[in-house]
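**Student:** here you go, sequence then predicted model.
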Amino acid sequence: MAIINVILHEVTRDNDGDLVKTNLRGEANSTEGLGVKLTEQLIELFSQSTLNIGEFGVDGDTTLEPAFEQQLKKFYHSDEFSFVQMTQAMAMRFAEIISDRKLQTVKGGILAFYIYEYRKNLVFAVTVLNRIDGINANDDSLNLSPANIIDLNRLHLGAAVNLTNWEGGLDSRYIKFKTGRSVEMRDYFESFIGCQRDKQAATRETSSLKHAIKKHSSELDLDSDETQVKLDNAYNFIQGQQKDGKEVLLSHIANAVFPDSATDFLSIARNDEYQLSENIAISTAELKRYVRLTGRGKGMSISFDNELLGKTINYHNGKLIFDEIPESLKQSILDIQNQNAGNVPV
């Protein structure tokens, strides 16, 4: 991992309703001063599995090029248009957006633009960083004094464009972004980037991963219980990655769930039926369908696949209704009924 170019511009307003102030650098920041830890922090901001994904577009039309993409293309295809000029234009566009009368409470922040290498891909990223209060110690006297420092521990607003995939037209999931919790923040930042959110990607990919695991389990001649163990392993592994703030990678899942046949599983997961890429978007709701619903009490033990609820199994007014039951259970019930019927005195 290495950062190739980096530059900071500041676009802020002090108080609600104030005019937006800009402080644009005329030259790139030195990458030598970043250090290993800071470099890793900037890159890891976009390694989470909970980020949104999408592609460039305008009002849902991906054939139109937003201003952000136009600046990227100009930088890519013009020898006279520099990294500094590109980011200055983008920063000014950001200033124009938050100057809108409907966005007078948006404070802005420090815009960090940088290009880095990650897993043999080039990525262009922009993050909106905020200053936080801290304490510093003087180098000579070690006296403590208040300091205003940049918060690099949390990603508030940011987007990373996989330039390799975008320029090569390799897929339509080349933007990772985080837009904050409020609708206002989401809308203005997505407008700045010009990204169209793939709202169904996480659900689709989490479901496809589950079916790929079932498919490979079937090829290994695993029974339903053994297959469920594989799904449980995948569920636990993914949850662990999310808890640690790490991205969910297909190859890592393959090694965790099928350590003895990871390569064969990857061939299935990446084929035309499932079309899973290395980075998988995870839907929390869909992930819950990996585990069985279970319950025990009052002489009963019930367990069934989550995905059967609402299909062949329904819950209504406190009652669990089975439209289908396993043939072995059905036969056992019939045997008991026949046995009891035979014991009825004449």
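**Tutor:** Arrived safely, thanks for sending. Residues are numbered from 1 along each chain as shown.
**Student:** from now on I want contacts and neighbour counts done on CA atoms only, so please keep to that.
**Tutor:** Will do.
**Student:** show me what contacts residue 274?
**Tutor:** Neighbouring residues of residue 274 by C-alpha atoms under 8 Å, 6 or more residues apart in numbering: 208-209, 212, 268.
**Student:** right, I mislabeled it, should have said residue 177
**Tutor:** Residue 177 sits next to 46, 51-53, 157-160 when contact means C-alpha under 8 Å, 6+ apart.
**Student:** which stretches in the protein count as strands?
**Tutor:** Remark: strands assigned in the chain by DSSP state E are 2-12, 21-24, 52-56, 108-118, 121-129, 131-137, 144-150, 157-162, 175-178, 195-197, 292-297, 300-305, 313-316, 319-322.
**Student:** burial of the nearest residue to residue 129 once chain neighbours are set aside, as a residue count?
**Tutor:** Among residues not flanking residue 129 along the chain, residue 110 sits closest, at 5.0 Å (C-alpha to C-alpha, 6 or more residues apart in numbering). The burial count assigned to residue 110 is 20, neighbours taken as other C-alpha atoms under 10 Å.
**Student:** right, and residue 110 touches residue 149 too?
**Tutor:** No - in this structure, residue 110 is not within contact of residue 149 by C-alpha atoms under 8 Å, at 11.2 Å.
**Student:** quick one: contacts for the closest residue to residue 24 other than its chain neighbours?
**Tutor:** Leaving aside its chain neighbours, residue 24 sits nearest to residue 9 (4.7 Å; criterion: C-alpha to C-alpha, 6+ apart). By C-alpha under 8 Å, 6+ apart, residue 9 lies in contact with 22-25, 88, 91, 110-112.
**Student:** which residues touch residue 24?
**Tutor:** Residue 24 makes contact with 8-10, 88, 91 under the criterion C-alpha under 8 Å, 6+ apart.
**Student:** ok so, going back, so how far is residue 239 from the residue nearest to residue 129?
**Tutor:** Computed as C-alpha to C-alpha, to the nearest Å, the residue 110 to residue 239 distance reads 32 Å.
**Student:** next one for the comparison:
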Amino acid sequence: MPILHSVIHKIDKKPDGTPAALHLAAAEQVDSSARDDLMQQLNESYNATAGKGWGLFHAESGAFPLSGWLGKYLAGGFDFFNFSVIAASHLTKLMEESNLTTGGHALFCHYQQGLTDYLTIALVQETEAIAMTEDLHLKAVKRLDLDRIRLAARINISEWKNNPQSKQYISFLKGKQGRKLNDYFRDFIGCQEGIDGPGETRTLLKAFSDFVDSEDIVEEAAREKASTLVNYSMAQAKMGEPIALEELSGLIDEDRPKNFYDFIKAKDYGLSETLPPDKKTLNKFRRFTGRAEGLSISFEAHLLGGKIEFDEAGGTLTLRGLPTQLTEQLKRAGA
């Protein structure tokens, strides 16, 4: 994860009505193991945080100027430090106008991961920690609280530049701190939501269930393929990377690597070539299975309470929306 540029400014904003004050860094963060460790921890914390939105820039305007400044920096119009100063000044202005009490350290980092360029912008709070001095005395120190990041966004610069039609080159945290706080930071980034991560993940899982039914895959093989799907998707989420349909298809069926991908395209589920994984949705996706006296039942957990109802007292399952193939067999058997 080579870091190209990194700057940290500080914004003081207290709840007593005092105007927000921006304290600018003197220069970029120097190349050091401390800087690299900080960004590694921030990246890991960001990837692990549930509840993200995915989107794209609004058209550049006076209300949403960040994309223009970023484009000018990338084109060599000014250096990264000046870009961060202009952006931090705008963030401070928005913070003051929104009358929000949350200041913090405004962190800007341009880095590479593989062949992809990213820009991470985060507002990081301070917290107290206990440190040991050289003469073995305890003392309270302040540290950046990377475990609880509330306001942050990551821009896939390469995707933005190379695929301008994309609707998911920006990810941002959608925390529980309140809509007003989320909206002001998203306005600062100039981002509009472009893709529904949980909805896309649910559609992918529905497509997989339909695929398993259409292929008449045996129970054990279906469980293995479901596990492959979830493990791959969770790994992508951990790295902050999207699910790639072609890659996933190859993992699900190595003998016919395009089989699942072609099924999705033929059925027109409306899925993008890549989609953001939603960990909460994936965690709910597991199969309930059972077999006894000639009866074999297997279904995804997300169907429970919808197409499938369980009566615990009576020990019965009620099924709705039976597969057409099964319905036709039952009709012929009852004729």
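**Tutor:** Sure, I can see it. All figures in this text were calculated on a predicted structure; none of them were measured in a lab.
**Student:** so what does the residue nearest to residue 24 of the first structure match up with in the second structure?
**Tutor:** Here residue 9 of the first structure is matched to residue 9 in the second structure, going by TM-score structural alignment.
**Student:** quick one, what contacts residue 122 of the first structure?
**Tutor:** Contacts of residue 122 of the first structure (C-alpha under 8 Å, 6+ apart): 115-116, 162-164.
**Student:** give me the number of residues near the closest residue to residue 282 of the second structure other than its chain neighbours?
**Tutor:** In this structure, residue 282 of the second structure finds its nearest non-sequential neighbour in residue 230, 6.4 Å apart by C-alpha to C-alpha, 6+ apart. Using other C-alpha under 10 Å, residue 230 of the second structure has 19 other residues around it.
**Student:** measure residue 230 of the second structure to residue 77 of the second structure for me?
**Tutor:** Between residue 230 of the second structure and residue 77 of the second structure the distance is 44 Å, computed by C-alpha to C-alpha.
**Student:** likewise residue 288 of the second structure?
**Tutor:** Distance, residue 288 of the second structure to residue 77 of the second structure, by C-alpha to C-alpha: 58 Å.
**Student:** cool, residue 208 of the second structure as well?
**Tutor:** The gap separating residue 208 of the second structure from residue 77 of the second structure is 47 Å, by C-alpha to C-alpha.
**Student:** between the two, point out the one with more neighbours.
**Tutor:** Comparing residue 208 of the second structure with residue 77 by neighbour count (other C-alpha under 10 Å), the higher total belongs to residue 208, at 20 against 13.
**Student:** picking up where we left off before, of all the strands of the first structure, which one comes closest to residue 216 of the first structure?
**Tutor:** Closest of the strands of the first structure to residue 216 of the first structure is strand 300-305, at 17.9 Å (criterion: C-alpha to C-alpha).
**Student:** OK, contacts around residue 8 of the second structure?
**Tutor:** 24-25, 28-29, 105-108.
**Student:** now with 6 Å, please.
**Tutor:** Going by C-alpha atoms under 6 Å, 6 or more residues apart in numbering, residue 8 of the second structure touches 106-107.
**Student:** same thing with residue 131 of the first structure?
**Tutor:** Shown in contact with residue 131 of the first structure (C-alpha under 6 Å, 6+ apart): 149-151.
**Student:** mind running it again at 10 Å?
**Tutor:** By C-alpha atoms under 10 Å, 6 or more residues apart in numbering, the contact list for residue 131 of the first structure reads 109-110, 147-152.
**Student:** how much space separates the alignment partner in the second structure of it from residue 238 of the second structure?
**Tutor:** Residue correspondence to the second structure (TM-score structural alignment): residue 131 of the first structure is matched to residue 126. From residue 126 of the second structure over to residue 238 of the second structure the distance is 25 Å, taken as C-alpha to C-alpha.
**Student:** kindly report the same for residue 38 of the second structure.
**Tutor:** Plainly put, residue 38 of the second structure is 18 Å away from residue 238 of the second structure if you go by C-alpha to C-alpha.
**Student:** who has more neighbours, these two?
**Tutor:** Shown here are residue 38 of the second structure and residue 238; by other C-alpha under 10 Å, residue 238 has more neighbours (18 against 14).
**Student:** quick one, what contacts the residue lying closest to residue 241 of the second structure once chain neighbours are set aside?
**Tutor:** The spatial neighbour of residue 241 of the second structure that comes closest, neighbours along the chain excluded (C-alpha to C-alpha, 6+ apart), is residue 276 at 7.3 Å. Counting by C-alpha under 10 Å, 6+ apart, residue 276 of the second structure touches 52-54, 168, 171, 195-201, 233, 236-237, 240-244.
**Student:** cool, and residue 207 of the first structure?
**Tutor:** Residues near residue 207 of the first structure by C-alpha under 10 Å, 6+ apart: 201, 274, 282-283, 286-287, 289-290.
**Student:** alignment lookup: it to the second structure.
**Tutor:** Residue 207 of the first structure maps onto residue 203 in the second structure, by TM-score structural alignment.
**Student:** next one: residue 180 of the first structure
**Tutor:** Using TM-score structural alignment to pair residues, one finds that residue 180 of the first structure aligns to residue 175 in the second structure.
**Student:** got the buried residues for stretch 247-264 of the first structure?
**Tutor:** For stretch 247-264 of the first structure, burial by neighbour count (16 or more other C-alpha atoms under 10 Å) applies to 247-251, 253-254, 256-258, 262.
**Student:** and what of stretch 30-47 of the second structure?
**Tutor:** Neighbour-count burial for stretch 30-47 of the second structure flags 36, 39, 42-47 (criterion: 16+ other C-alpha under 10 Å).
**Student:** one more: stretch 284-302 of the first structure?
**Tutor:** Here stretch 284-302 of the first structure shows 286-287, 289-292 as buried, counting by 16+ other C-alpha under 10 Å.
**Student:** now, which of the residues you listed lie within helices?
**Tutor:** Using DSSP state H, the members of those that fall within helices are 286-287.
**Student:** just the helices from the second structure, written as ranges.
**Tutor:** Going by DSSP H, the second structure shows helices at 33-48, 66-74, 80-97, 157-162, 179-189, 197-215, 219-239, 245-252, 259-267, 279-283, 324-334.
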